[in-house]
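In: here are the coordinates; sequence isn't available:
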């Protein structure tokens, strides 16, 4: 007789308490192997594929795509331990409180599906959008202890999906992420009709949203005179509930919570200065001309930041509000802002103070690519002590950003552009950048903040200043 086991949403670490179901990877009636991914969920940190810790036949799934579940909530039930598995009947009509009764169906289970299940299982979770990936992209998480349910007892009341439910084939359409595919599926949009604007025809979220906007656009019609007269005057407020509502959850919700907390708790102030970056750009060009991996401007600015923080450690700290203490941190874990399709994320370069410009360039490139692919792990997004915000990539000169709580400061870098500049007593065209420092006024005063920013500007204008501390 098969034994029906209940698999719950495991603890995904980093203090995460809930996750949203993005996509089911199995259907009721499917045979799953041990450690096979069964569902893709989105947490406040990253996309995660959750593997099942045992093998057998899926008898029920809990929750539809788009549903948020707390850690410990049931995900699915699996019949294991025999050649026959119980398959849950479809749920009754709406409002019915009776439980579904499992029935037996012959399923040829593999040997791995019939293996004994330990009470504590540790498996691999692939963090990312894909359904498969190299071992380097996997991390360990603790599994909930499987709960045995007698096959003869009445089943719980899941929202069971019928085995015969039709599955719409997706086909080999190149899509940047399952979220984009889900958006198209929810709106009844055939991805084969879309021409992707990404590399090699890759379909991006913007492509799907454009197609939906075109489809929803009504055909133009003549407006009667009486209708024009009855139209609301410009500036008339829109009725509540008439606009589009976008849930603040997942990564966007986590960012919103952090920014709100930062603005509420931290008394921030901002100072800024223009700097002549001509010599810094010339030094970078000389480094890259010497051969070897190319050095990025962001890596050079990171090197300058870490040396400045060594001189002004007040800015590499955090405030313990409960103890009313300033905690100066021993290492610099440098965060940098990265814009992705899922919103703003801040990956963290660990131990940035001990890295060379070449090492920093490689780590920035790795984390940026992971951010774009949605494969950043929670460890990649936590533990920062200072943030470098290169908003110049958006074509702007200055900004007063919100500090990344619970850090104490953020250095902003605008675009580097040719501008008139007085150089050695004469007017010349130089490469100029605006630098800004937003800091927690509790950890230092304006003198310290100004000293830090002036040192950064001096290093940008004359990179040889760094030689004194190397």
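Out: Structure received. Computed from a prediction, not measured in an experiment: that's the story for all the values here.
In: from here on, contacts and neighbour counts on C-alpha atoms
Out: Will do.
In: what about stretch 138-146, how long is it end to end?
Out: End-to-end distance for stretch 138-146, by C-alpha to C-alpha, to the nearest Å: 22 Å.
In: ditto for stretch 336-348
Out: Distance between the boundary residues of stretch 336-348 (C-alpha to C-alpha) amounts to 7 Å.
In: Please, which helix or strand holds residue 148?
Out: Assigning secondary structure by DSSP states H and E places residue 148 in strand 147-149.
In: Okay, buried residues for that strand please.
Out: Within strand 147-149, the residues that count as buried by 16 or more other C-alpha atoms under 10 Å are residue 149.
In: same question, stretch 456-464
Out: 456-463.
In: same thing with stretch 30-50?
Out: 30-50.
In: Now do the helix or strand where residue 362 lies: which elements does it pack against?
Out: Per DSSP H and E, residue 362 falls inside helix 357-373. The contact analysis (3 or more C-alpha pairs under 8 Å, 6 or more residues apart in numbering; DSSP states H and E) places helix 357-373 against helix 297-311, strand 338-340, strand 348-349.
In: what packs against the second one?
Out: This points to strand 338-340. So strand 338-340, by 3+ C-alpha pairs under 8 Å, 6+ apart, packs with strand 343-345, helix 357-373.
In: Repeat that for the shortest one.
Out: In this structure, strand 348-349 packs against strand 334-336, helix 357-373, with contacts taken as 3+ C-alpha pairs under 8 Å, 6+ apart.
In: cool, and the longest one?
Out: For helix 297-311, the contact count by 3+ C-alpha pairs under 8 Å, 6+ apart identifies helix 357-373, helix 446-461 as packing neighbours.
In: tell me which residues of the longest strand along the chain are tucked away?
Out: In the chain, taking DSSP state E as the definition, the longest strand is strand 426-440. The neighbour-count check on strand 426-440 (16+ other C-alpha under 10 Å) flags 430-440 as buried.
In: try this one next to it:
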């Protein structure tokens, strides 16, 4: 006998409470293996592929692409535990295991939960299991009908396929679960008027949710029409009192953009920041980098980027000025100086601004930092950064010079205490050794939390960074 198990959106870690469905990786009727990724979601931290702990046939999906779901909300249902002869399919085994399927041992009564129902028990916090995705296969609708018809009525999380009888109906209304019927009743949705999107017209939760949204939009439109005479006398206004222009576009602040907005707002609200800046002659630094990358032979390593050199300079500066590698415990009213440097760097992606973190940057040389920056940047571009790779930074380096601008006043990446901004490096007239010359000049900006230090410390940090940029040999003292 088949059982239809409900798989809910798991806890994705790092305090995340919701996720947006970006792309479904399976369709209704697909056969999935245990721990196979079934949906790609976007959290405030990263893109995550969510694996399903059950193997079987997908009978329903909850939520369209672009829908935001809270942790614990149903993602999909999977029919598991049917034999080939009874229902035309078998629950797919885990690709990494050759042990008998749960259906062959269900009579032993030794398992419970995910184990006894064909699940791996591996609902992961974070970014899914390491098991490879199994090949999906479709089954004919007729086989799915026979499998669903055999689903018994059992306790949650098993979901039964019901037929709802409604007064005055011409016949029974096929509904996927009691939850869907109860949801429709709570919102006064007539199931007889819905066209189910499931197999053979089966009404799914997505159908009821869609009907609820339509009803709410209709009610809102009716209310607006009723209030039209009053509104005609005053300009339309947004909730914050700002007049809304006709045809204005509203873009929800969610996902990465929402997380960035929350963090920047909190930074400006909680941190009394100040900014100092200085112009530096980067001619010698560019010459040193060119010499490094021109080296040949067995000792020649990978190319070193300007950002990697600046990152190495930052770690040396933080060793001299540890006040800036800190955070503030507002409840205890204490400054917490951190033992290691986890260096974040701002990276602009199609999904928005993210800040990957180079762990233990204070233990790495420029070549190692550069390699890690390149690896994390590629993961950021493809949306594959994990939440752990985007958190825990202690100091941030922001190279906005790549956008062709000279300077900026960076906003501190809360709860850190400082951020170094780097403008573009470009030829400018400069007094060098008492004579006017064309030199490669860069503007450096340091925004710092005035609670952790005063201007003297911040100025000393920035001056040391500028000295290293102008005379890279200064770094030799700390290497």
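Out: Thanks, I have the structure now. The model shown is predicted, which means the values in this text are computed figures rather than measured ones.
In: Would you give the TM-score for this superposition?
Out: Remark: TM-score between the superposed chains equals 0.73 [TM-score structural alignment, normalised by the length of the first structure]; 367 aligned residues with a C-alpha RMSD of 2.7 Å.
In: Using CSV, lay out the helices and strands packed on helix 297-311 of the first structure together with distance to residue 287 of the first structure.
Out: Shown next, in CSV, are those (distance: least, C-alpha to C-alpha, whole Å):
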stretch, distance to residue 287 of the first structure
helix 357-373, 10
helix 446-461, 15
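In: which ones are touching residue 1 of the first structure?
Out: 81-82, 84, 151 (C-alpha atoms under 8 Å, 6 or more residues apart in numbering).
In: and those residues, which of them are in strands?
Out: residue 84.
In: List buried members of the contacts of residue 1 of the first structure by neighbour count.
Out: 81-82, 84, 151.
In: So which of these is the closest to residue 298 of the first structure?
Out: Of all those, residue 298 of the first structure sits closest to residue 81, with 55.7 Å by C-alpha to C-alpha.
In: Can you tell me the closest non-neighbouring residue to that closest one?
Out: residue 114 (4.8 Å; C-alpha to C-alpha, 6 or more residues apart in numbering).
In: tally of neighbours for the one you found?
Out: Neighbours of residue 114 of the first structure under the rule other C-alpha atoms under 10 Å: 19.
In: list the contacts for residue 420 of the first structure?
Out: Residue 420 of the first structure neighbours (C-alpha under 8 Å, 6+ apart): 427-430.
In: And it? What does it align with in the second structure?
Out: Aligned by TM-score structural alignment, residue 420 of the first structure pairs with residue 429 of the second structure.
In: which SS class is its match?
Out: strand (DSSP: H, G, I helix; E, B strand; the rest coil).
In: Distance check, it against residue 284 of the second structure.
Out: Distance from residue 429 of the second structure to residue 284 of the second structure, by C-alpha to C-alpha: 15 Å.
In: do the same with residue 89 of the second structure
Out: 69 Å.
In: same check, this time on residue 350 of the second structure
Out: Residue 350 of the second structure is 34 Å from residue 284 of the second structure, by C-alpha to C-alpha.
In: When those two are compared, which one has more neighbours?
Out: Neighbour totals were compared for residue 350 of the second structure and residue 284, and residue 284 leads with 17 against 9 (other C-alpha under 10 Å).
In: Determine which residue in the first structure is aligned with the more buried one, please.
Out: In the first structure, residue 284 of the second structure lands on residue 279 (TM-score structural alignment).
In: Equivalent analysis for residue 324 of the second structure, please.
Out: Aligned partner of residue 324 of the second structure by TM-score structural alignment: residue 315.
In: How many residues are close by its match?
Out: Using other C-alpha under 10 Å, residue 315 of the first structure is surrounded by 26 other residues.
In: now residue 331 of the first structure
Out: Other residues close to residue 331 of the first structure by other C-alpha under 10 Å number 19.
In: Report the contact partners of the match of residue 324 of the second structure.
Out: Applying C-alpha under 8 Å, 6+ apart, the residues near residue 315 of the first structure are 309, 386, 408-409, 439, 443-444, 449.
In: now do residue 127 of the first structure
Out: 46-49, 137-139, 375-377.
In: re the thing from before, for the strand holding residue 148 of the first structure, name the packing helices and strands.
Out: Using 3+ C-alpha pairs under 8 Å, 6+ apart: strand 147-149 of the first structure touches strand 3-8.
In: what comes into contact with the strand it packs on?
Out: By C-alpha under 8 Å, 6+ apart, strand 3-8 of the first structure touches 52-53, 71-82, 85-86, 144, 146-151.
In: In the second structure, what stretch matches it?
Out: Going by TM-score structural alignment, strand 3-8 of the first structure sits over residues 3-8 in the second structure.
In: Comparing the matching stretch with the first structure, how large is the average distance?
Out: Superposed on the first structure, stretch 3-8 of the second structure shows a mean distance to its aligned partners of 1.2 Å (mean C-alpha distance after the TM-score superposition for the first structure).
In: mind giving me a markdown table with the buried residues of stretch 456-464 of the first structure and columns for distance to residue 395 of the first structure?
Out: Output for those, formatted as a markdown table (distance: C-alpha to C-alpha, whole Å):
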| residue | distance to residue 395 of the first structure |
| --- | --- |
| 456 | 21 |
| 457 | 20 |
| 458 | 23 |
| 459 | 23 |
| 460 | 19 |
| 461 | 21 |
| 462 | 24 |
| 463 | 24 |
